[in-house]
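below are the sequence and a predicted model; questions follow.
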Amino acid sequence: MTVLKHHSDPCPMNTLLRLLSGPWTLYILWNLRSNGPLRYGALKRCIPGISSRILAERLRMLVEAGLIHREYEPTVPPQVTYSLTERMEDLVVVLDQIHDIAQRWYRCEEPVPTSTH
């Protein structure tokens, strides 16, 4: 497991934000948070518009960072399931707060009146 520490960057906040700000990263984490462990194909179906290459790249990075677990079952065909690690428990609260904000901001509400000058 890769530790979230970059030798050339002494700032842990910068390191964490760089990890989480990658394309699709928070959405992948949110889907695993919301749906529980998922196989690759099911996760891809949960994220419309993501390419297979990007999903595989993000999953590999998140496994290396210790945020998700990759369970490989040597069946025919092989089965790979992804789930959140205990380390992610620290971020679950943040994901839930972002979800709450998204629900408030994008709920169907009456338009906010604009002021006339």
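Great, that's in hand.

from here on, just use CA atoms for contacts and neighbour counts.
OK.

for this structure, just list every one of the helices.
Listed in chain order, the helices found in the chain under DSSP state H are 12-20, 25-35, 40-46, 52-64, 89-106.

want to throw those helices into a markdown table with distance to Thr114?
Converted to a markdown table, those look like this (distance: least, C-alpha to C-alpha, whole Å):
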| stretch | distance to Thr114 |
| --- | --- |
| helix 12-20 | 35 |
| helix 25-35 | 32 |
| helix 40-46 | 36 |
| helix 52-64 | 40 |
| helix 89-106 | 17 |
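
alongside the first one, take a look at this:
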Amino acid sequence: MTNITSCEVDTALELITGKWKHSILLVLINGDTLRFSELKRALPKISQKILTAQLRDLEEQDIVIRTVYPEVPPRVDYRLSEYGKTLIPILEAMNEWGMRHAERMRSN
């Protein structure tokens, strides 16, 4: 029997659910450091306002690191934190399960 509780699962899901957080994480998963404009280009359907809000939330959770460079015009980039990288196996497992589930649904 596993020691999984609803409270902890809810906590984990709150972090990565929503329309855009997982998409942002998937863009950053390769270890790239990306500027805001590069993230926006990678996610063309997200609005600038929502991307900003989602990045701030991920930063507050110590999942994403935001670096501001003292330049004119200002330059800001984003990357996964070491803590954020701990989500990679979870996202990979979810991807694997999703592929198996989609195949199962096609074969039914």
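Arrived safely. These figures come from a predicted structure and were not determined experimentally.

TM-score them against each other, please.
Once the chains are laid over each other, their TM-score by TM-score structural alignment, normalised by the length of structure 2 reads 0.79; 101 aligned residues with a C-alpha RMSD of 2.5 Å.

can you add distance to Pro77 of structure 1 and mean neighbour count and give the helices of structure 1 back as JSON lines?
What follows is the helices of structure 1, written out as JSON lines (distance: least, C-alpha to C-alpha, whole Å; neighbours: other C-alpha atoms under 10 Å):
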{"stretch": "helix 12-20", "distance to Pro77 of structure 1": "31", "mean neighbour count": "13"}
{"stretch": "helix 25-35", "distance to Pro77 of structure 1": "22", "mean neighbour count": "17"}
{"stretch": "helix 40-46", "distance to Pro77 of structure 1": "13", "mean neighbour count": "14"}
{"stretch": "helix 52-64", "distance to Pro77 of structure 1": "18", "mean neighbour count": "16"}
{"stretch": "helix 89-106", "distance to Pro77 of structure 1": "31", "mean neighbour count": "12"}
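
tell me if I'm right that Thr85 of structure 1 and Ala65 touch.
No - if you go by C-alpha atoms under 8 Å, Thr85 of structure 1 and Ala65 don't touch, sitting 10.3 Å apart.

higher neighbour count, those two?
It is Ala65, of Thr85 of structure 1 and Ala65, that has more neighbours when counted by other C-alpha atoms under 10 Å, with 18 against 13.

what residue of structure 2 matches up with that one?
The criterion is TM-score structural alignment: under it, Ala65 of structure 1 has Gln61 as its aligned partner in structure 2.

gap between its match and Pro74 of structure 2?
Noted for Gln61 of structure 2: a distance of 24 Å to Pro74 of structure 2, by C-alpha to C-alpha, to the nearest Å.
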